[in-house]
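K.L.:
coords please:
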Amino acid sequence: MAEARSDPNPPPPISEEYLAISSQPSTRQEDPESQRKLLILDLNGTLVYRTPHQRKTAYQVPGARALRTVHPRPYLPSFKEYIAHPQVSRWLDTMVWSSAQPHSVQDMVQKTFGSGKVLRAVWARDTLGLTQEEYNRKTQTTKNLEKPWAELGHSPKTTFLLDDSPLKAHLQPWNHLCIQEYVAEIRRDDVKVRDAEVLRERREEQLGSPQKEQQKESPTPHEELEDEDESKKRKRERGKAKKERKKAEKLAAATPSELEPVDANRRPLQYDQTLLAVIGVLDTVKNESNVAGWMRSGGLLNVSTTGEDLKSRSVTPGPLIKKPRLSDTSTTSSGLEHPPRSPSPPSSPAAVGEEEVSVPAEAAINLWFEHQDAFAAWAKRGRVALEDLGIDVTHGVTGSPN
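P.N.:
Predicted coordinates for the structure are as follows:
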């Protein structure tokens, strides 16, 4: 039997220091400002969906870099308001760290955050320590959190990396809040939900108000004598009336699936609620003394909803997970180990007034979002956190599917 070849560039092991810190239990802090937290945000696939590269056209400026269309993930407007809220900024530092090239990162940051000062730093592909060859081709990249810790004064006890790639933080797995990638398929479903809402609203308006008399299409002799401004005004009115007729025709022809879209299992489609769940996690971990310790002890998979007010709110089921990101094997084709699986969560009983949602202990921490009860509970917490801060829960889905 031929001897198996070893990987010439094996990934470095998790440091003993990191293992020791992540083994320390987390304790509750009453004042979140006593220990600031750091949120490191990925962009494409995490906060936004970028359309594929388009073929160059004759109209493109020679040498110009083509920028791709950026679509926000649902509830990004509320998420941005949350991290920028004065009460949250007292305990949270936020930065962007993307593996995209600097010009793409600049474009996505501008379209996502505008010119606000919510970000402490913006890092791109040139900060990942890649060779020139690796920089210019698709390759598995690692975000070694030691770099931002040294730069911004944080540690395993204070940091969350929000990223859709399960292997991105294999050196510090218990600081990685991995989420499902926001892809074209999920984006299309979100647009279906938005379009159905618009159709239902228009139908309600149509049923609740008398039909307007249709504008005449052909001009009268008097119209021909009107001055140019009045003629343009009437032309706009006729155009508006034509659009209204088309809307009415579309409403009349709307199918049940357009008014109430469903998934492959005949369940009602809903907006992707990932960012609501992330807000729920952040609003809980702000009071934890050790993020890595909390994650490693199964914090994501042992969520409870507290208080009568919270219990009285209805929980919306989490989204259908259409594309599992990892297999059950311990390594990938690239040879990188998956983040270790979570140990059994503590079996302490729920506190008085709590409603506990437990998930199988053998589930991988970085696949927490596949456990729909836990995911729904975190999304529910996120909604409550926004309401407590006076932030509107706004999905912000706009535009065409692609």
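K.L.:
CA atoms for contacts and neighbours, from now on please.
P.N.:
Noted.
K.L.:
Can you list the residue ranges for strands in the protein?
P.N.:
37-41, 48-50, 70-72, 92-97, 121-123, 159-163, 176-178, 302-306, 354-358 (DSSP state E).
K.L.:
Would you reformat these as a markdown table and include distance to Glu230 and mean neighbour count?
P.N.:
Shown next, in a markdown table, are those (distance: least, Cα to Cα, whole Å; neighbours: other Cα atoms under 10 Å):
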| stretch | distance to Glu230 | mean neighbour count |
| --- | --- | --- |
| strand 37-41 | 53 | 24 |
| strand 48-50 | 44 | 22 |
| strand 70-72 | 40 | 22 |
| strand 92-97 | 52 | 20 |
| strand 121-123 | 52 | 17 |
| strand 159-163 | 56 | 25 |
| strand 176-178 | 59 | 26 |
| strand 302-306 | 62 | 19 |
| strand 354-358 | 65 | 16 |
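K.L.:
Please give the structure of this sequence too, so both can be compared:
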Amino acid sequence: MPWNLQTGATGQERTTKGMNMARVRLIVFDLDETLVHATEVALPCAHSFRIGPYFVYVRPFASDLIRFCASHFDMAVWSSSSERYVEIVIAELFGNSYPVAFSWAVSKCVQKVDPKSNGYVYIKDLRKALKHGYAADEIIMIDDSPEKLQRQPMRHLCLTEFTGDPCDTELLGVIERVKAMAEM
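P.N.:
Alright, predicted model coming up:
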């Protein structure tokens, strides 16, 4: 079960049970519906930037989260989007101020048939980060899709999907949790 930021249907307290945070060295960010939302149809609020036909909306507090993580952890990006899209979003969010250890796109995902949807799920196997000098237990992946982290669910900080709401506060909780990791 991933470390979910959401309170359960029964109102249970959010927890870090089962997650070894003492050795976290690398935070890996997903992009779509985690840090940004991209859509071909403009939303009623102002977009942050555009990529081709897409209006891209940066999740509120994303810059605060990135700034904090940059001062305490190594950072990386792993998205199931195209390489060019990933490059552009990284340039917009991280720029030159916050370098990433690596940035991976769909080509680094493991494609697996999803019997529920009869489509595909793109799995992010954190063992691929070993060649960059990180052990799997030193990595936390911040992503909205638990099915993509099915091989290391205890290394997954699961967020609700961001759909462009300018009042979204999900990342405030993430900032508190990564602050706790930094203090360990």
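K.L.:
Out of the strands of structure 1, the one nearest Asp229 of structure 1 is which?
P.N.:
Each of these has some distance to Asp229 of structure 1 by Cα to Cα; the shortest is strand 70-72, at 38.8 Å.
K.L.:
Provide the aligned range in structure 2 for the closest one.
P.N.:
The aligned range for strand 70-72 of structure 1 in structure 2 is 56-58, by TM-score structural alignment.
K.L.:
and Cys69 of structure 2, what does it touch?
P.N.:
With contacts taken as Cα atoms under 8 Å, 6 or more residues apart in numbering, Cys69 of structure 2 has the following neighbours: Ile27, Met75, Val178.
K.L.:
Tell me the residue in structure 1 aligned with it.
P.N.:
Taking TM-score structural alignment, the alignment pairs Cys69 of structure 2 with Ile83 from structure 1.
K.L.:
Then Val28 of structure 2?
P.N.:
Under the alignment (TM-score structural alignment), Val28 of structure 2 pairs with Ile40 of structure 1.
K.L.:
so what corresponds to Gly116 of structure 1 in structure 2?
P.N.:
By TM-score structural alignment, Gly116 of structure 1 lines up with Ser97 in structure 2.
K.L.:
Distance-wise, check its match relative to Arg59 of structure 2.
P.N.:
Going from Ser97 of structure 2 to Arg59 of structure 2 by Cα to Cα, to the nearest Å gives 19 Å.
K.L.:
in the biggest helix by length in structure 2, what counts as buried?
P.N.:
Looking across structure 2 with DSSP state H, the single longest helix is helix 170-182. The neighbour-count check on helix 170-182 of structure 2 (16 or more other Cα atoms under 10 Å) flags Glu170, Leu171, Val174, Ile175, Arg177, Val178, Met181, Ala182 as buried.
K.L.:
Of all the strands of structure 1, which one is nearest Gly239 of structure 1?
P.N.:
strand 70-72 (29.8 Å).
K.L.:
The closest one against structure 2, how far on average?
P.N.:
Mean deviation of strand 70-72 of structure 1 from its aligned counterpart in structure 2 after superposition (mean Cα distance after the TM-score superposition for structure 1): 1.1 Å.
K.L.:
coming back round to it: among the buried residues of helix 170-182 of structure 2, list the two that are farthest apart in space.
P.N.:
Going by Cα to Cα, the pair spanning those furthest: Glu170 and Ala182, at 19.0 Å.
K.L.:
and Pro153 of structure 2, how many residues sit next to it?
P.N.:
By the criterion of other Cα atoms under 10 Å, Pro153 of structure 2 has 18 neighbours.
K.L.:
Tell me if I'm right that it and Pro146 touch.
P.N.:
Yes. Between Pro153 of structure 2 and Pro146 there is a contact under Cα atoms under 8 Å: 7.3 Å.
K.L.:
Identify the residue range in structure 2 corresponding to stretch 250-268 of structure 1.
P.N.:
Using TM-score structural alignment, stretch 250-268 of structure 1 pairs with nothing in structure 2.
K.L.:
Show me the helices in the stretch 101-250 of structure 1, by range?
P.N.:
102-113, 132-135, 146-152, 184-208, 221-224, 228-253 (DSSP state H, counting those that start in this stretch).
K.L.:
if we can go back for a sec, in structure 1, which of the contacts of Cys69 of structure 2 remain in contact?
P.N.:
Comparing the contacts of Cys69 of structure 2 with structure 1 on both residues aligned by TM-score structural alignment, their matches' Cα atoms under 8 Å, the contacts found in both are Met75.
K.L.:
Include distance to Phe162 of structure 2 when you put the contacts of Cys69 of structure 2 into a markdown table, please.
P.N.:
Shown next, in a markdown table, are the contacts of Cys69 of structure 2 (distance: Cα to Cα, whole Å):
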| residue | distance to Phe162 of structure 2 |
| --- | --- |
| Ile27 | 19 |
| Met75 | 20 |
| Val178 | 19 |
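K.L.:
ok, so of the contacts of Cys69 of structure 2, who is nearest Glu138 of structure 2?
P.N.:
Ile27 (8.8 Å).
K.L.:
Just list the residues touching the closest one, thanks.
P.N.:
Taking Cα under 8 Å, 6+ apart, we find Ile27 of structure 2 in contact with Cys69, Phe73, Asp74, Met75, Ala76, Ile139, Ile140, Met141, Ile142.
K.L.:
just to revisit the earlier point, Ser97 and Arg59 of structure 2: which is more packed in?
P.N.:
Set Ser97 of structure 2 next to Arg59 and count neighbours by other Cα under 10 Å: Arg59 wins out with 25 against 10.
K.L.:
Tell me which residues touch that one, please.
P.N.:
The contact partners of Arg59 of structure 2, taken as Cα under 8 Å, 6+ apart, are Thr34, Leu35, Val36, His37, Phe162, Gly164, Asp165, Pro166, Asp168, Leu171.
K.L.:
Is it correct that the third one is in contact with Phe61?
P.N.:
The one in question is Val36 of structure 2. No. Applying Cα under 8 Å as the test, Val36 of structure 2 and Phe61 come out as separate, 10.9 Å apart.
K.L.:
what's the overlap in contacts for the two?
P.N.:
Here Val36 of structure 2 and Phe61 have no joint contacts, going by Cα under 8 Å, 6+ apart.
K.L.:
With Leu259 of structure 1 as the reference, measure out to the equivalent of Ile142 of structure 2 over in structure 1.
P.N.:
Residue mapping for Ile142 of structure 2 onto structure 1 gives Leu162, with TM-score structural alignment as the criterion. Distance from Leu162 of structure 1 to Leu259 of structure 1, counting by Cα to Cα: 34 Å.
K.L.:
likewise Pro25 of structure 1?
P.N.:
Shown here: Pro25 of structure 1 relative to Leu259 of structure 1, a distance of 49 Å by Cα to Cα.
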